[in-house]
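Student: just to be clear, the model below is a prediction. Sequence and coordinates:
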Amino acid sequence: MHRSSFVLAATTALALAASGQGWAGTSSASSTSSGDITTSWGDRTRIQLTWTDRNSFRDGTLAVADQTCDDRTLYATLTVRTGSGTTLAAEDRHNTRGCGTTTDFRDLRATDPSGIRSVTMTLCRRQAGMPDHCETRYTSFNPYNPSYGF
């Protein structure tokens, strides 16, 4: 899967600071969304973020774990769908440390004045001479944005 670089729109701030298969749900009481996802090939990622209002999420963490020990680079990409319908992808976050390791990324956050409808996470692994193998298994809809389902 080809990924283009993330271009920061003037009105949108998306920051990702380095440092079992499931479905992520959002708790209306705490507005925190989390997911613990295992891909079909066996690698794993955990994500958590806190929705603050219709325009923002903050305090996000992402852990990318190499559990297959297959000497392939593993990476995750977060994609934000804004209230205006624009889709913005952050740069890929890689775990290049190898077998049995986890790479953590902290302080994930985004703000957009048109609102944020959802955040999607895609986990991929590189395949020599072939397109990357990617799976999208996490989507969190903003509970504060009434248009989140569209």
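Tutor: Arrived safely. All figures in this text were calculated on a predicted structure; none of them were measured in a lab. Residues are numbered from 1 along each chain as shown.
Student: make it CA atoms for all contacts and neighbour counts henceforth
Tutor: Noted.
Student: can you give me the strands for the protein?
Tutor: 13-17, 25-26, 32-38, 44-53, 56-65, 74-82, 87-89, 93-95, 102-111, 116-125, 133-141 (DSSP state E).
Student: take those strands and write them to TSV, including mean neighbour count.
Tutor: TSV is the format used below for the strands of the chain (neighbours: other Cα atoms under 10 Å):
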stretch	mean neighbour count
strand 13-17	17
strand 25-26	17
strand 32-38	21
strand 44-53	21
strand 56-65	22
strand 74-82	21
strand 87-89	18
strand 93-95	21
strand 102-111	19
strand 116-125	23
strand 133-141	19
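Student: against Leu74, how distant is Glu135?
Tutor: Distance, Glu135 to Leu74, by Cα to Cα, to the nearest Å: 12 Å.
Student: need the residues touching each of the two.
Tutor: Common neighbours of Glu135 and Leu74 are listed as 123-124 (criterion: Cα atoms under 8 Å, 6 or more residues apart in numbering).
Student: next up, a structure to set beside the first:
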Amino acid sequence: MKRFLSRNLRRVATAAVVASAATLAFTGTASAATGAATGSGNEVYGSANWTWTLSGMKSINMAVRDTKCDGNPVYVHFEADLGMGTIGQTPYRWNQSGCGTTTTWSNLWYSSGTKLSRVRVVVCVDDAGWDTCYRSGWQYNPEA
């Protein structure tokens, strides 16, 4: 009886492996994970979408809109959790065109140089003193 169960379990396991391989052969490889986030306040709105990599992001599209007629430029960037309490920042992308305008960028990339666990979008107003900034929630990298 024990040999009978063992043989049947091997057959089931073999069938499952063959079925999985056939499914991959017909459907191709899994598509890359994507991310998206927005940040906004009374004076600014920003968004980004991207494709994750183990150490960063590629095919990044970003936009920032100046939503208040106050003469202050706005900008967007990412904060990246680099681990061990270190938060890195990507370069700022500026919109200095004024009230109601949107500036966009496409096909950007970012590599942290290490495994990247999460990022968030930050949008800011370049006002007097400390800039006023708004952050999205953390977006987690399924590739890491």
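Tutor: Received, thanks. These numbers come from a predicted model, not from an experiment.
Student: contacts only, for Ser34 of the first structure.
Tutor: Taking Cα under 8 Å, 6+ apart as the test, what Ser34 of the first structure contacts is 24-26, 46-49.
Student: same check for those, but in the second structure.
Tutor: Mapping these onto the second structure (both residues aligned by TM-score structural alignment, their matches' Cα atoms under 8 Å) leaves 46-49 still in contact.
Student: let me know the closest of the residues you listed to Ala110 of the first structure.
Tutor: Using Cα to Cα, Leu49 is the member of those that lies nearest Ala110 of the first structure, at 10.3 Å.
Student: ok, now how distant is the residue nearest the centre of the second structure from Ala15 of the second structure?
Tutor: Nearest to the mean C-alpha position of the second structure, counting by Cα atoms, centre = their mean, stands Gly35 at 3.8 Å. Gly35 of the second structure sits 35 Å away from Ala15 of the second structure, going by Cα to Cα.
Student: same question for Ala80 of the second structure.
Tutor: 44 Å.
Student: check Gly39 of the second structure too.
Tutor: Gly39 of the second structure is 48 Å from Ala15 of the second structure, by Cα to Cα.
Student: with Met62 of the second structure instead?
Tutor: Met62 of the second structure sits 46 Å away from Ala15 of the second structure, going by Cα to Cα.
Student: equivalent analysis for Thr34 of the second structure, please.
Tutor: The value you get for Thr34 of the second structure to Ala15 of the second structure, if Cα to Cα is used, is 33 Å.
Student: Asp70 of the second structure too?
Tutor: Here Asp70 of the second structure is placed at a distance of 67 Å from Ala15 of the second structure (Cα to Cα).
Student: per the alignment, name the residue of the first structure opposite the residue nearest to the centre of the second structure.
Tutor: Aligned by TM-score structural alignment, Gly35 of the second structure pairs with Ser33 of the first structure.
Student: surely that match meets Arg46?
Tutor: No - applying Cα atoms under 8 Å, one finds Ser33 of the first structure not in contact with Arg46, separated by 10.9 Å.
Student: I'm done for today, thanks for sticking with me.
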